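>>> give me a model of this one.
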Amino acid sequence: MTLFYIVLATLVGGVLSVVVAASLTVHVLGRVVKHLVSLSAGVLLATSLLHVLPEAFESKVEPHSLFATLLGGLLFFFLLEKAELYRHAHHHEGDGHDHHHHFDEDQAGRGGYSVLVGDSIHNFCDGVIIAAAFLASPQLGITTALAVILHEIPQEVGDTIVLINAGFSRRKALLYNALSGLAAVAGGVVGYFVVGAMEEIFPYLLVVASSSFIYVAVADLIPQMQRRLPWREMAEQVAWIAVGLGVVMLAKALMHSH
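Now for the predicted structure:
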């Protein structure tokens, strides 16, 4: 049953994000994505700092080793992004961030296939993370999958817009994004069979998962929100972050009550 839940969680994340991208116009996507970015920041930080990391540190592993793993994970994802293999394409011309004209074309770079490669690697890593969380406990798996799914929606929306501006048709961009999302399922299955045989590394993988969430939130999502805004928009940002925190805390409370 654990493998079934892992496959279901990774599949839902990929399908749901593509469905959202397919069902909304570019103008509406721009308005929705900026709120989802704030929501994702709250969800990722709450999941990593209030749920996943405490689970790892409750193990018998030496804390210094776990902190070293956290540092190594942050540096690893930094280097992956430097190599353009860990993209977070939330930016586009209609997202309200006053990007210059032709920004989408610049983001598309030399071609959309590099976007798909980076996105596939990102999704595969997410699948392994979800598998490790489910193997540690079903409650942790559900919370971690929720964090990944909520983050995948704005990421896949951004990727779809970048692919369209790289010359893909809307249908082809959505199809390729859906295929890229299947990399998460592959990561989940590989994680189940590889990680499942090595229970002693669970705490380390949970810390790596946390480093991924923290890196995305602090290095990508929060900087998008750090700009001068009217008080109303600032209040909306804080409110959506608070909603993200509340979703994780509520989910944790509900699961521990059963």
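>>> could you use CA atoms for every contact and neighbour count after this?
Fine.
>>> mind listing the helices for the stretch 101-250 of the chain?
Along the stretch 101-250 of the chain, counting by DSSP state H, counting those that start in this stretch, helices occupy 103-108, 112-136, 138-165, 170-195, 202-215, 222-225, 231-256.
>>> and of these, who's closest to residue 83?
With Cα to Cα as the measure, helix 112-136 is the member of these nearest residue 83 (9.0 Å).
>>> just checking, what packs against that closest one?
helix 2-23, helix 138-165, helix 170-195, helix 202-215 (3 or more Cα pairs under 8 Å, 6 or more residues apart in numbering; DSSP states H and E).
>>> how does it look with 10 Å?
helix 2-23, helix 53-57, helix 63-82, helix 103-108, helix 138-165, helix 170-195, helix 202-215 (3 or more Cα pairs under 10 Å, 6 or more residues apart in numbering; DSSP states H and E).
>>> to check against the first, give me the structure of this:
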Amino acid sequence: MKEWFLEQSPIIQALLATTFTWGVTALGAASVFFVKKVKEKLMDFMLGFAGGVMIAASYWSLLSPAIEMAQDDNVLPAWLVAAIGFLLGGLFIFLLNKYMPHTHPSDKNGKKSGKQRSFLLVMAITLHNFPEGLAVGVAFGAVAAGYDTASLAGAIALAIGIGLQNFPEGVAVSMPLRRDGMSRTKSFMYGQSSALVEPVAGVIGAAAVGLMKPILPYALAFAAGAMIFVVAEEVIPGSQENGNKDLSAVSLMIGFTIMMTLDVALG
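Here you go, the predicted structure:
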């Protein structure tokens, strides 16, 4: 199985890796079949953990390789390349949040109907998942492009890390929908569908890198900026809004440490 995976093109590798991350989201969404309600402290812990994983992945799997690749190109200063890509990634998610209607998984108020709230909730998590899938695709594309700073083990570690933090995202979609009276089956379907964008984004990321090798440092930094914006605007605030700030901070540290260990040890 390992040899077969290594023989595949970066697009197929990215598709398989992001299919795995989608599957973990579906696993989290399937929690509606087994439990009636997830305790707020547990949900806050999982969200904080997810934030730590995403921060670590943004640096070790994306931003650091982008800087090293830019240094090898010697066209623009490496710090400028990384800064441009990073800020563009954050701006991309900012504009999506601003101009596409969405709500937050923890939003229990409002006058929207159940169907409207369901649509907006799935839209919010889908926005989060796009840069994650893009990051995985770009990482596999970087390996195929032949950069010394990119490794297959590092790309796989990134996919594993994103998969780990996708579990609470699946729970964060399906559980509120179930709480609002939606059936378990529909709650699960909405929850898992929020991550279907990841395989699409992964294929796009891998293909774009293969076709346009000079943009790779920008693409890696772009994915990092997009993920950090999501963490800062959505994940961390969501993990602290119930007052469990210490728990959220501790879980973020744990998630960061685990992802850092995976990336450095495997990469």
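>>> so what number do they get for TM-score?
Scored against TM-score structural alignment, normalised by the length of structure 1, the superposed chains reach a TM-score of 0.79; 243 aligned residues with a Cα RMSD of 2.9 Å.
>>> and the helices and strands packed on helix 112-136 of structure 1 as TSV, adding distance to residue 232 of structure 1 and mean neighbour count?
As requested, these are exported to TSV (distance: least, Cα to Cα, whole Å; neighbours: other Cα atoms under 10 Å):
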stretch	distance to residue 232 of structure 1	mean neighbour count
helix 2-23	26	20
helix 53-57	34	18
helix 63-82	33	16
helix 103-108	26	19
helix 138-165	22	25
helix 170-195	34	21
helix 202-215	27	24
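>>> now those as a markdown table including distance to residue 127 of structure 1?
A markdown table is the format used below for those (distance: least, Cα to Cα, whole Å):
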| stretch | distance to residue 127 of structure 1 |
| --- | --- |
| helix 2-23 | 6 |
| helix 53-57 | 18 |
| helix 63-82 | 15 |
| helix 103-108 | 25 |
| helix 138-165 | 9 |
| helix 170-195 | 4 |
| helix 202-215 | 10 |
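>>> so which of those comes closest to residue 250 of structure 1?
Across those, closest to residue 250 of structure 1 is helix 138-165 (Cα to Cα), at 10.2 Å.
>>> quick one: work out the angle between that closest one and helix 170-195.
Inter-element angle recorded for helix 138-165 of structure 1 and helix 170-195: 150 degrees (by axes from the mean of the first three to the mean of the last three Cα atoms, to 10 degrees).
>>> what's the angle from helix 138-165 of structure 1 to helix 202-215?
Per the same axes, to 10 degrees, the angle that helix 138-165 of structure 1 makes with helix 202-215 is 40 degrees.
>>> what helices or strands is helix 138-165 of structure 1 leaning on?
With contacts taken as 3+ Cα pairs under 10 Å, 6+ apart, helix 138-165 of structure 1 sits against helix 2-23, helix 26-47, helix 103-108, helix 112-136, helix 170-195, helix 202-215, helix 231-256.
>>> how does it look with 6 Å?
helix 2-23, helix 26-47, helix 103-108, helix 112-136, helix 170-195 (3 or more Cα pairs under 6 Å, 6 or more residues apart in numbering; DSSP states H and E).
>>> got those helices as a markdown table, with distance to residue 56 of structure 1 columns?
What follows is these, written out as a markdown table (distance: least, Cα to Cα, whole Å):
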| stretch | distance to residue 56 of structure 1 |
| --- | --- |
| helix 2-23 | 19 |
| helix 26-47 | 12 |
| helix 103-108 | 37 |
| helix 112-136 | 9 |
| helix 170-195 | 15 |
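>>> give me the aligned partner of residue 68 of structure 2 over in structure 1.
Aligning on TM-score structural alignment places residue 68 of structure 2 opposite residue 58 in structure 1.
>>> for residue 206 of structure 1, find the nearest of the helices and strands packed on helix 138-165 of structure 1.
Closest approach to residue 206 of structure 1 among those (Cα to Cα): helix 112-136, 6.7 Å.
>>> can you list contacts of that closest one?
Residues lying outside helix 112-136 of structure 1 but in contact with it, judged by Cα atoms under 6 Å, 6 or more residues apart in numbering, are 6, 85-87, 140-141, 145, 163, 166, 180, 183-185, 187-188, 191-192, 209.
>>> got the angle between that helix and helix 138-165?
Counting by the same axes, to 10 degrees, helix 112-136 of structure 1 lies at 170 degrees to helix 138-165.
>>> go through helix 112-136 of structure 1 and flag the buried ones.
Residues of helix 112-136 of structure 1 classed as buried by neighbour count (16 or more other Cα atoms under 10 Å): 112, 114-136.
>>> what do you get for stretch 26-35 of structure 1?
Those would be 26, 29, 30, 33, 34, 35, for stretch 26-35 of structure 1 by 16+ other Cα under 10 Å.
>>> let's have those in a markdown table, adding distance to residue 75 of structure 1.
Shown next, in a markdown table, are the buried residues of stretch 26-35 of structure 1 (distance: Cα to Cα, whole Å):
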| residue | distance to residue 75 of structure 1 |
| --- | --- |
| 26 | 34 |
| 29 | 32 |
| 30 | 31 |
| 33 | 27 |
| 34 | 27 |
| 35 | 28 |
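>>> counterpart of residue 217 of structure 2 over in structure 1?
In structure 1, residue 217 of structure 2 lands on residue 203 (TM-score structural alignment).
>>> hang on, the earlier thing: so which of the helices of the stretch 101-250 of structure 1 is nearest residue 69 of structure 1?
Go through these one by one with Cα to Cα and the one that ends up closest to residue 69 of structure 1 is helix 202-215, at 6.7 Å.
>>> so how far does the closest one sit from its counterpart in structure 2?
Its matched residues in structure 2 lie on average 0.9 Å from helix 202-215 of structure 1 after superposition (mean Cα distance after the TM-score superposition for structure 1).
>>> kindly report the same for stretch 74-81 of structure 1.
In the superposition against structure 2, stretch 74-81 of structure 1 averages 1.4 Å from its aligned positions (mean Cα distance after the TM-score superposition for structure 1).
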